[in-house]
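Q: Can you look at this prediction? I've put the sequence above it.
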Amino acid sequence: MSNVFDVLKERGFIQQATHEDEIRELFGKESVTFYIGFDPTADSLHVGHFLQVIAMSHLQKAGHRPIFLIGGGTAMIGDPSGKTDMRKMLTPETIQHNANCFLDQTKGFLDFSEGNAIMANNADWLLNLQYIPFIREVGRHFSVNRMLTAECFKSRMEKGLSFLEFNYMIMQGYDFLELYRRHGCRLQLGGDDQWSNIIAGADLIRRVEGEAAYGMTFTLLTTSEGKKMGKTESGAIWLNPEKTSPFEFYQYWRNVDDKDVEKCLALLTFLPMDEVRRLGSLEGAEINHAKEVLAFEVTKLVHGEEEATKAQEAARSLFSKGPLAGSVPTTEVTVSDLDGMDILGLLVKTELVASRGEGRRLVQQGGITIDDVKINDIGHLITPESFTDGSLMIKKGKKGFHQVKLV
């Protein structure tokens, strides 16, 4: 039976490891309890989180036990990693709501039946800490000089790093120690931007408990040019279908660059690597088949097979200019809604733009078509006669589609 470390390595997940040989040996001889932390700073997971959840699923399928740690406590501080400014302070009520959303989404990917996985929230131990005992027991093990060499702090020193954020590494390190004590957790995983925080936690366990602990980071989801994936003009690609519709989600993966298809298939699906390599090697027009497979498989994992099929049918209908049969984002309007409505008003109503000013710029730049006719006039009126068989299709840029139905 193959070692799951080799599976993750072959599929391109592993970026750094504190002790590669020891971690591989550990995976091969026992069931390992490991954790990944997710700060609930939004009300949905996004595709960057999804990569890590897929890795957790690979590990669980291989017999290891995941801890999905909600950062109910650390979210009240804010992780400075990769940020040029301090995070917005969230209320406890918002954090709790976001945490509940995370938990609901994750249950579709991991088996949380007894003994198979653990849901934990670091608010359970962080919010009740007493400051003086905490810094005596834990803070003394952290060297300020060493902390300041960490990339997450170095990049913030010029603009200013608050003492609040400076505590984040200590909090995350303490999470690892607490999970070791409560559940025998020996391994922390995370995105590569978490490397400094992860090794701080492993080091804390060695210092306080005298036991070995390990860390490993995953590659960040980036394009072949090194740009972070999972973003569009309208924002992040979310797993919540109300924030990113299944059709928009499908379209994002259907339109990735040819050079990124194999990487995304390896990281975001469970297809065998022989099939991943075969699809990734397709060239010319054939690579579009590989993109369809990628989009369908990822959408199926996140939204289910029925929604993936609807999205695929809708996308094919659009490309073939045939009848629409799928889940393209749709807005319904009435005749009274159309009284005096211009193209800018319609763009705002469909939420394709946030304001009339943004819509004006988009139209003037030639970025809007209706039923394949480019709209250049910002005063273009939308009337009942604008609809063919009760609907019209707005196209924003090259890849954004939105159907409007007259009801």
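A: Everything's here; your move. Numbering: from 1, shown residues only.

Q: drop to CA atoms for contacts and neighbour counts, all remaining ones
A: OK.

Q: In terms of helices and strands, where is Glu114?
A: Under DSSP states H and E, no helix or strand contains Glu114.

Q: Then His402?
A: Residue-wise, His402 maps onto strand 400-406 under DSSP H and E.

Q: what comes into contact with that strand?
A: With C-alpha atoms under 8 Å, 6 or more residues apart in numbering as the test, strand 400-406 has contacts from 248, 328-335, 350, 384, 387, 390-395.

Q: do that again at 6 Å, thanks
A: Strand 400-406 is contacted by residues 329-334, 390-395 when judged by C-alpha atoms under 6 Å, 6 or more residues apart in numbering.

Q: Return the members of these classed as buried.
A: Among the contacts of strand 400-406, those classed as buried by 16 or more other C-alpha atoms under 10 Å are 329, 333, 391-395.

Q: Structure two is appended below for comparative analysis:
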Amino acid sequence: MRCATIDGVTDILDDLQWRGLLQDSTDLDELRKHLAEGPVTFYVGFDPTAPSLQVGNLVQVLTARRLQQAGNIPVLLVGGATGLIGDPKAEGERSLNSEETVAGWVDKIRRQVEPFFEFEGANAARMVNNLDWTSPLSAIEFLRDVGKHFPVNQMLAREVVKARLESGISFTEFAYQILQSHDFYQLHERYGVTLQHGGSDQWGNIIAGVDFNRRKGVRGVHAFTTPLITRADGTKFGKSAEGMSVWMDAGMTSPYAFYQFWFNAADADIVNYLKVFSFRSREEIEELAKETAERPFARAGQRALAEELTTLLHGKDECEQVITASQALFGRGALTDLAPSTLRSALAEAGLVEVDELPSVAVLFKESGLASSLGEARRAVAEGGAYVNNERMTDADAPVSAELLLHGRYLVLRRGKKTIAGAELRK
């Protein structure tokens, strides 16, 4: 893992502030002093409520990475206990998942998070599961030793709880805040954790953990939150153009789709995204911002961020395959250089139609959506704007040759310079 571009441990807060990554804090001046006296052992938690984290979770993953690169010690919690309950959400009560399901998701999320951190050296990261200290608690111990310290009036003041009071909230979800607060205390006692960070929607839970530590006699604990990321147009961050969630798991969102999510970011969003998600220096980001403003068609900021994050999450080789695919689909590279998995992912993102046999060019273009009718498909061919595997087609009614199939089953269809689709021969 590369070293950060931060000039010392005390500069980390300045860097986070410049990147817009500080929203709430217990006491910023005290936190700055605490970090200056470091290294500080801190924690961030992830609940396994799905088999993968989403791109929104990258804010916390990368913030923790920045803190480690500044010399601090991460404790990374994957909530095998809290994942069995789920933090309350405004929409209504969560469905409870089985212990086996949650345990499986814990393992998957641990594997997703681990590559972002160093687990050796003076500030080695530690991975923990809150089920380890929550499971042995009896109900009496939980109520007497933990629940006794939580005033119900303060718990009721949390926004999401107030929103749920009319529609109803179970004691299970209501008590989630107590479990998360107990995690902070246990991590302080076991590993010396004195700082927690999370998203701003977690501020109520986080500050409750700070208060619980103080009620248990612990002093000098701190917390901060990062703002929730939104698009400039007000729409929710973390969804693709089709409205699908963008996941960190390659089996749920392909590396190609992950790359395209960042590459297709709006110019109005990209500078903010670079600050939040990139490890480039301020000077580098300001230069990319200038280039984006002056030459938006070049998509320099989007390209830089897409390459950086795809490499970080999926590896250099996979990123290179994705870039090769992006170029080859539009005739700027050899389609035969693409691995079958990368090619299929790219075509699925563009729009992939399955066929039982190879029809004519016109039929393929109609079925793939590149033409609204056979007549329109024939006109595209006649005008020289129809391509199969980057070869210009001249006979609209001729069947596509099986020799054109890539890896024995795929065809790349292109109309003009920019409109792509794909076809897959069923086996």
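A: Thanks, I have the structure now. In this text, all values refer to a predicted model and were calculated from it rather than measured experimentally.

Q: After superposition, what is the TM-score?
A: The TM-score (TM-score structural alignment, normalised by the length of the first structure) is 0.83; 372 aligned residues with a C-alpha RMSD of 3.0 Å.

Q: Give me the mean distance between the strand holding His402 of the first structure and the second structure.
A: Strand 400-406 of the first structure, aligned to the second structure and superposed, deviates on average by 5.7 Å (mean C-alpha distance after the TM-score superposition for the first structure).

Q: SS state for the equivalent of Ile67 of the first structure over in the second structure?
A: Using TM-score structural alignment, the equivalent of Ile67 of the first structure in the second structure is Val75. Using DSSP: H, G, I helix; E, B strand; the rest coil, the structure places Val75 of the second structure in strand.

Q: now do Val353 of the second structure
A: The assignment at Val353 of the second structure comes out as strand when based on three-state DSSP.

Q: Kindly tell me how buried it is, as a neighbour count.
A: For Val353 of the second structure, the neighbour count with other C-alpha atoms under 10 Å is 19.

Q: excluding its backbone neighbours, what's nearest it?
A: Nearest residue to Val353 of the second structure, sequence neighbours excluded (C-alpha to C-alpha, 6 or more residues apart in numbering): Ala423, at 4.8 Å.

Q: whereabouts in the second structure does stretch 254-269 of the first structure align?
A: Stretch 254-269 of the first structure maps onto residues 263-278 of the second structure, going by TM-score structural alignment.

Q: Distance of the equivalent of Glu385 of the first structure over in the second structure relative to Lys316 of the second structure?
A: In the second structure, the residue paired with Glu385 of the first structure is Pro399, using TM-score structural alignment. With the distance defined as C-alpha to C-alpha, to the nearest Å, Pro399 of the second structure ends up 39 Å from Lys316 of the second structure.

Q: and the strand holding His402 of the first structure, how far from the chain's centre?
A: Put simply, strand 400-406 of the first structure sits 26 Å off its chain's centre (C-alpha atoms, centre = their mean, to the nearest Å).

Q: can you check stretch 314-323 of the second structure too?
A: Using C-alpha atoms, centre = their mean, the mean C-alpha position of stretch 314-323 of the second structure is found 17 Å from that of the whole chain.

Q: Residues contacting it, please?
A: Residues outside stretch 314-323 of the second structure that contact it (C-alpha under 6 Å, 6+ apart): 256, 310-311.

Q: rerun that using 8 Å as the cut-off
A: If you take C-alpha under 8 Å, 6+ apart as the criterion, stretch 314-323 of the second structure is touched by 250, 255-256, 259, 307, 310-311, 338-339, 342.

Q: From those residues, list just the buried residues.
A: Buried among these by 16+ other C-alpha under 10 Å: 250, 255-256, 259, 307, 310-311, 338, 342.

Q: can you put those residues in a markdown table and add distance to Glu120 of the second structure and secondary structure?
A: Formatted as a markdown table, those follow (distance: C-alpha to C-alpha, whole Å; DSSP: H, G, I helix; E, B strand; the rest coil):
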| residue | distance to Glu120 of the second structure | secondary structure |
| --- | --- | --- |
| Ala250 | 26 | coil |
| Pro255 | 28 | helix |
| Tyr256 | 31 | helix |
| Tyr259 | 30 | helix |
| Glu307 | 27 | helix |
| Thr310 | 24 | helix |
| Thr311 | 22 | helix |
| Leu338 | 36 | coil |
| Thr342 | 33 | helix |
